[in-house]
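Peer 1: Sharing a sequence plus its predicted fold:
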Amino acid sequence: MEPQLLLAAQTELGECPVWDADRNTLFFMDIIGQTLHAYDWASGKDRVMPLPALGGALALSRDGRLIAGLQTGIHTIDPLSGAVTFLVDPEPDKPDHRLNEGKCDPQGRFWVGSISILGRFPTGCLYRLEKDGRVTQVLDRISVPNTLAWQPDGQHMLFADSVTKQVWRFRYDAETGAIGERKVFIDTSDYKGMPDGIAVDADGGVWIAEFGGGAVHHYSAQGKLEGTVRVPASQVTSCVFAGPDLDRLVIITTKRLLDDRARQEQPHSGDLFIIEPGISGLPPHLYG
């Protein structure tokens, strides 16, 4: 599969792609650029809206709004006006952190990690925002929260602290949202880079972006490597199933951590690519 250019977004740190079927729109963030992008699938037009702080997490809400993790906490965003409304800050005592990697579970809770903006220190956490607005700390001592997803069996959650190069699988209690036994699901120690964003297909297979390795790796629902898609940009941050039939995989890249020479050698870093993976994805879970 040869990735094709979808959008020359030229983001400094493109992340958090989310497919909105109702609007036929792909949303994503430029974290460093502090912008929210809304790519219209039909017209190919990319609308860019400012954010009040560094971003890092994005999901859809049942009421039609977006829910976002920023440096200043969890907010909702009106996708039409771009208006941002504060909900709660899980870490009011950590101004040197921002929120990173957020997804909703099948029951409508929003999960989001935190990360130090000063370096890869193990000071981050993973939080769960309940539908009533309560926030629970689920994990601590996290350096780079990433690779967050739920398997279709409804009994397991995937998550990685990228610096460990291990994707963990946790036992997941759908009723309470609690996580239990942790096992290594995929060991990525052979990656040149580290595991970043993740997408889940209709067979329960997972597609994991390799940041620093210029690739997206496809694994079975059991964690067996099925194939690799090479991308003409080394800093691959995430991927998402998109399109009316969820049969396209959009891959997002970034310029982050590239020096001037590498930026010249990789002119499409910061752009979005697309492939036809031969399988459809699952629709995103919604908050609320």
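Peer 2: In hand now; what should we look at?
Peer 1: For the rest of this, base every contact and every neighbour count on C-alpha atoms.
Peer 2: Noted.
Peer 1: need the helices for the chain, in chain order.
Peer 2: For the chain, the helices defined by DSSP state H occupy 260-265.
Peer 1: Grab the nearest non-local neighbour of residue 214.
Peer 2: Leaving aside its sequence neighbours, residue 214 sits nearest to residue 234 (CA to CA, 6 or more residues apart in numbering; 3.6 Å).
Peer 1: pretty sure the one you found is in contact with residue 269, am I right?
Peer 2: Yes - contact criterion CA atoms under 8 Å: residue 234 and residue 269 qualify, at 7.5 Å.
Peer 1: Between the two, which contacts overlap?
Peer 2: By CA atoms under 8 Å, 6 or more residues apart in numbering, residue 234 and residue 269 have these common neighbours: residue 253.
Peer 1: Flag every buried residue along stretch 200-220.
Peer 2: 200-201, 204-220 (16 or more other CA atoms under 10 Å).
Peer 1: And here is the other one:
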Amino acid sequence: MKPISIAEPLSQIGEGPCWDDNEGQLLWVDIMKDRIHRLCPETGSVETIDAPKLVSTIIPCASGGWLVSAYHSIFHWTPGKKGFEEVLRLENLPSDVRFNDGKAGPDGAFWVGTMDMAEVKAKGILYRISPDFQYEEKISGIICSNGLDWSLTHDEMYYIDSHVPRIQAYAFDSKNGTLGEARTAVTLDEKSGLPDGMSIDHKGMIWVAEWGGSRVVRWNPADGSQLSVLEMPVPQPSSCAFGGENYETLYITSAYQGMSDSKRSEHPLAGALFHMSTSDMGIRGRRPFRFG
């Protein structure tokens, strides 16, 4: 399995890939450059949109448009229209904490976490934002809130704090969005990269990008076993998501954040978007959940 790169534009921190099944396009963000990118796979063209500062993730809304997290705020954005409408701001967040990864859940809420921008102190929190934009804290004591997804039956939520070498699974009630007892779904090797963004396939297996590990790994969350490894030509793959026809394309974002000039010359594709067909493996993803 060899991923194919889409080298332009290179992202300082590419993150949050999400498939738009209405338009047949992939959207992702560059956190440090405050941009949203939108790929049309048919033509290979990429549109770049200026976004709010420290944009970190983007999710589809059931009523149309997208929700975008950026620094301390949540915005609503409609492609083709100018501007981002702020719909929620968390006034209590410290200046050195920002939103990071997030997804719409099977309960129709926006699950999005925060992180200590120095990635040292456990200041982060995972929030659940309801369709009426009320929010509640779900998990606290996090250094870097990152990848999350839900089991095929919606009775578990998988969750990553990048500075903890494991993937947690929480009992999940999809009717009211409550979390129950937690278990360790996967124990990670601390010598490999930091666990970052994740996605689930139609067999219930989870794919996790390893920042600093140059790979994306497929895990079985039922028994914690490693199923396959996709070696990447860049040191910092950051997240992954399924898209394309029948969700048989795996898209992978990456970053060049923190890399020296010499390191970047060794890895000229650092920050590129990658894609790989999973049809030969008999694997596909699923349609993203929508907010509301």
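Peer 2: Yep, that arrived. It should be emphasised that the depicted structure is a prediction, and the values quoted were computed from it without experimental measurement.
Peer 1: on that earlier part again, between residue 234 and residue 269 of structure 1, which is the more surrounded one?
Peer 2: residue 269 (30 against 25; other CA atoms under 10 Å).
Peer 1: residue contacts, that one?
Peer 2: Taking CA under 8 Å, 6+ apart, one finds 10-11, 232-235, 253-255, 263 in contact with residue 269 of structure 1.
Peer 1: Quick one: end-to-end length of stretch 123-141 of structure 2, please.
Peer 2: End-to-end span of stretch 123-141 of structure 2 (CA to CA, to the nearest Å): 6 Å.
Peer 1: can you list contacts of that stretch?
Peer 2: Contacts of stretch 123-141 of structure 2 (CA under 8 Å, 6+ apart): 87-88, 97, 108-116, 122, 142-145, 177, 179, 291-292.
Peer 1: Show me how far it is from its chain's centre.
Peer 2: 17 Å (CA atoms, centre = their mean, to the nearest Å).
Peer 1: try stretch 1-9 of structure 1
Peer 2: Offset of stretch 1-9 of structure 1 from its chain centre (CA atoms, centre = their mean): 18 Å.
Peer 1: Not including adjacent chain positions, what is the nearest residue to the aligned residue in structure 1 for residue 77 of structure 2?
Peer 2: Aligned counterpart of residue 77 of structure 2 in structure 1: residue 77 (TM-score structural alignment). In space, and not counting its chain neighbours, residue 77 of structure 1 is closest to residue 84: 4.6 Å by CA to CA, 6+ apart.
Peer 1: wait, the one you found sits on residue 72?
Peer 2: No - the criterion here is CA under 8 Å, and residue 84 of structure 1 misses it with residue 72 at 11.4 Å.
Peer 1: For these two, indicate the residue with more neighbours.
Peer 2: Neighbour count, other CA under 10 Å: between residue 84 of structure 1 and residue 72, residue 72 has more, with 22 against 19.
Peer 1: Please enumerate the strands of the stretch 151-288 of structure 1.
Peer 2: 156-161, 166-172, 179-187, 194-200, 206-211, 215-219, 225-230, 236-242, 248-253, 272-275, 286-287 (DSSP state E, counting those that start in this stretch).
Peer 1: Any idea which of the ones you listed gets closest to residue 101 of structure 1?
Peer 2: Closest approach to residue 101 of structure 1 among the strands of the stretch 151-288 of structure 1 (CA to CA): strand 194-200, 7.9 Å.
Peer 1: mean shift between the closest one and structure 2?
Peer 2: Comparing strand 194-200 of structure 1 with its match in structure 2 after superposition yields a mean distance of 0.6 Å (mean CA distance after the TM-score superposition for structure 1).
Peer 1: Taking their axis directions, that strand and strand 248-253 sit at what angle?
Peer 2: 160 degrees (axes from the mean of the first three to the mean of the last three CA atoms, to 10 degrees).
Peer 1: Compute the inter-axis angle for strand 194-200 of structure 1 and strand 236-242.
Peer 2: 0 degrees.
Peer 1: Of all the residues in stretch 27-38 of structure 1, which ones are buried?
Peer 2: Neighbour-count burial for stretch 27-38 of structure 1 [16+ other CA under 10 Å]: 27-31, 33-38.
Peer 1: swap that for stretch 119-133 of structure 2, please
Peer 2: So stretch 119-133 of structure 2, judged by 16+ other CA under 10 Å, has buried residues 119, 122-130.
Peer 1: follow-up on the earlier one: out of the buried residues of stretch 27-38 of structure 1, which one sits closest to residue 279 of structure 1?
Peer 2: Within the buried residues of stretch 27-38 of structure 1, the smallest distance to residue 279 of structure 1 is 21.5 Å, found for residue 27 (CA to CA).
Peer 1: Does that closest one touch residue 41 like I think?
Peer 2: No - between residue 27 of structure 1 and residue 41 there is no contact under CA under 8 Å: 10.4 Å.
Peer 1: Got a quick ChimeraX command for the buried subset of the contacts of stretch 123-141 of structure 2?
Peer 2: Buried subset of these, written as a ChimeraX selection, criterion 16+ other CA under 10 Å:
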select :88,97,108,109,110,111,112,113,114,115,116,122,142,143,144,145,177,179,291,292
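Peer 1: what do we get in structure 1 for residue 2 of structure 2?
Peer 2: Using TM-score structural alignment, residue 2 of structure 2 sits opposite residue 2 in structure 1.
Peer 1: Which residue, other than its chain neighbours, is closest to its match?
Peer 2: residue 275 (6.8 Å).
Peer 1: Also residue 279 of structure 1?
Peer 2: Leaving aside its sequence neighbours, residue 279 of structure 1 sits nearest to residue 247 (CA to CA, 6+ apart; 6.0 Å).
Peer 1: Cross the contacts of stretch 123-141 of structure 2 against strands and list the overlap.
Peer 2: 87-88, 97, 110-116, 142, 145, 179 (DSSP state E).
Peer 1: got these as TSV, with distance to residue 62 of structure 2 columns?
Peer 2: Shown next, in TSV, are those (distance: CA to CA, whole Å):
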residue	distance to residue 62 of structure 2
87	16
88	18
97	29
110	12
111	15
112	17
113	21
114	24
115	27
116	31
142	29
145	25
179	23
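Peer 1: Looking at those residues, which one is closest to residue 20 of structure 2?
Peer 2: For those, the nearest to residue 20 of structure 2 is residue 110 (16.6 Å; CA to CA).
Peer 1: right, and the closest one touches residue 102 too?
Peer 2: Yes - under the criterion of CA under 8 Å, residue 110 of structure 2 makes contact with residue 102 at 7.1 Å.
Peer 1: What's the separation between the match of residue 2 of structure 2 and residue 244 of structure 1?
Peer 2: Distance of residue 2 of structure 1 to residue 244 of structure 1, given as CA to CA: 21 Å.
Peer 1: Of those two, which one has the most company?
Peer 2: residue 244 (15 against 12).
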